[in-house]
Each structure stands twice: as C-alpha cells, then as structure tokens.
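Engineer: 3D, please:
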Amino acid sequence: MKVKKIPQRMCIGCQTMKAKKELIRVVKSPEGEIKIDLTGKASGRGAYICRDIECLEKAIKAKRFERAFETKISEDIYEKLREELSNGQ
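Structural biologist: Just a heads-up that it's a prediction; the model follows:
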C-alpha cells in the first residue's frame, strides 16, 4: 500500500516545517484583503503560523507577515490572530 504524502509548510514565527493541518493560514486575497483562512483553500498568497502565541509574537516583532505579503498589516488582523490562538488553547 502506498503511503500518502503529508503536505508540509513553514511557520513564519519559529521557522520550522510542520504538517499543513497543524498551522493557521493567513491569506492576502487578490483584492489585497488580509484575513485568516481556517479552511486553507482561499485564493491568494498564504503565510502559515503555528497555533502558539509565542510564534505569533515573534512573527509580529520581526514583521514577517508584512514581508511575506509585501504590505502593511493593520493591528486588528493581529488581534484576530491572537483571539484565534487563545480560543484554540
């Protein structure tokens, strides 16, 4: 029986490779809107973050989301991410 390959993505906070299902995807849509994509299927440029508040804070401090999306990220997006991480734990 063939073993199914598990998609791997890199967390932009801690820079480690993890299974795609373990990470939260943040997406920049073709219209330029940045939002949290819990399905992992929304169209646009995606960046992945662990379900760990420390990784999120590290990514915010180093401006890794802004670098990944090549745009300024508003504070309310970061607040939504913080809420999502605190609800998940």
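
Engineer: From now on I want contacts and neighbour counts done on CA atoms only, so please keep to that.
Structural biologist: Noted.

Engineer: Which parts of this protein are helices?
Structural biologist: Listed in chain order, the helices of the chain (DSSP state H) span 53-61, 64-69, 75-88.

Engineer: Give me the neighbour count for residue 61.
Structural biologist: 11 (other C-alpha atoms under 10 Å).

Engineer: Now the second one, please; I'll put the structures next to each other:
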Amino acid sequence: MALQKKIPLRKCVATGEMHPKKEMIRVVRSKEGEVSVDLTGKKSGRGAYVSKTEEAIAVARKKKVLENQLEVKIPEEIYEELIRVVLREQLK
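Structural biologist: I've put the predicted structure just below:
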C-alpha cells in the first residue's frame, strides 16, 4: 500500500475556499512592510494566499482582503501582477 503524500492546502483570502498550495498565489509582506507576489512560496514574511482566478483577485481588490490580512496598503501593481500570473497560467 503506497502512502499518499499529503498535499498542503491553503485558504483563499478572497473566496474562503481551500485549495492545494500549488493552485494558489502567495502575496507576502516583508518585515520592512514591502509587498510582493511570491511565486516560490518561500519568501519570508507574512503571507496571504489567493486563488489563481481573475474573480478571486477582483474580490480581493474590491474588498481589500489582502490589505486586511497583511495589514498594509497594497499597491495597484501587485493586483496587476496577480492578474498577469493568472493569465499566464491559463495559457499553459
């Protein structure tokens, strides 16, 4: 009997749904308060996960979920980068 590897699940801050970590995008706030999109999932700092869908990103932007989670103002470029990541994934 092969042991199945446990898939790490993360909750989307916008939709509240649980998804495998690989299907999520992590947005991270460093100690210095800098916000960035963390595609590796390895950057240090406070992280929040959002689903790889335009809808989830739109909800996160509208309700300012990421700002609440990370306790910092999210620059517009971050949302634009998230959208680009989603669109790039859809082309694969």
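
Engineer: Superpose the two chains and report the TM-score.
Structural biologist: With the length set by TM-score structural alignment, normalised by the length of structure 1, the two chains reach a TM-score of 0.92; 89 aligned residues with a C-alpha RMSD of 1.1 Å.

Engineer: sorry, back to before: would you mind telling me which of the helices of structure 1 is nearest residue 35 of structure 1?
Structural biologist: Of all these, helix 75-88 sits nearest to residue 35 of structure 1, with 6.9 Å by C-alpha to C-alpha.

Engineer: Surely residue 15 of structure 2 is in contact with residue 58?
Structural biologist: No - assessed by C-alpha atoms under 8 Å, residue 15 of structure 2 is found out of contact with residue 58, at 10.5 Å.

Engineer: Which residue, other than its chain neighbours, is closest to residue 28 of structure 1?
Structural biologist: Leaving out its chain neighbours, the residue that sits closest to residue 28 of structure 1 by C-alpha to C-alpha, 6 or more residues apart in numbering is residue 34, at 4.4 Å.

Engineer: Quick check: that neighbour vs residue 70 of structure 1, distance?
Structural biologist: Going from residue 34 of structure 1 to residue 70 of structure 1 by C-alpha to C-alpha, to the nearest Å gives 11 Å.

Engineer: The two: which has the busier surroundings?
Structural biologist: It is residue 34, of residue 34 of structure 1 and residue 70, that has more neighbours when counted by other C-alpha under 10 Å, with 19 against 10.
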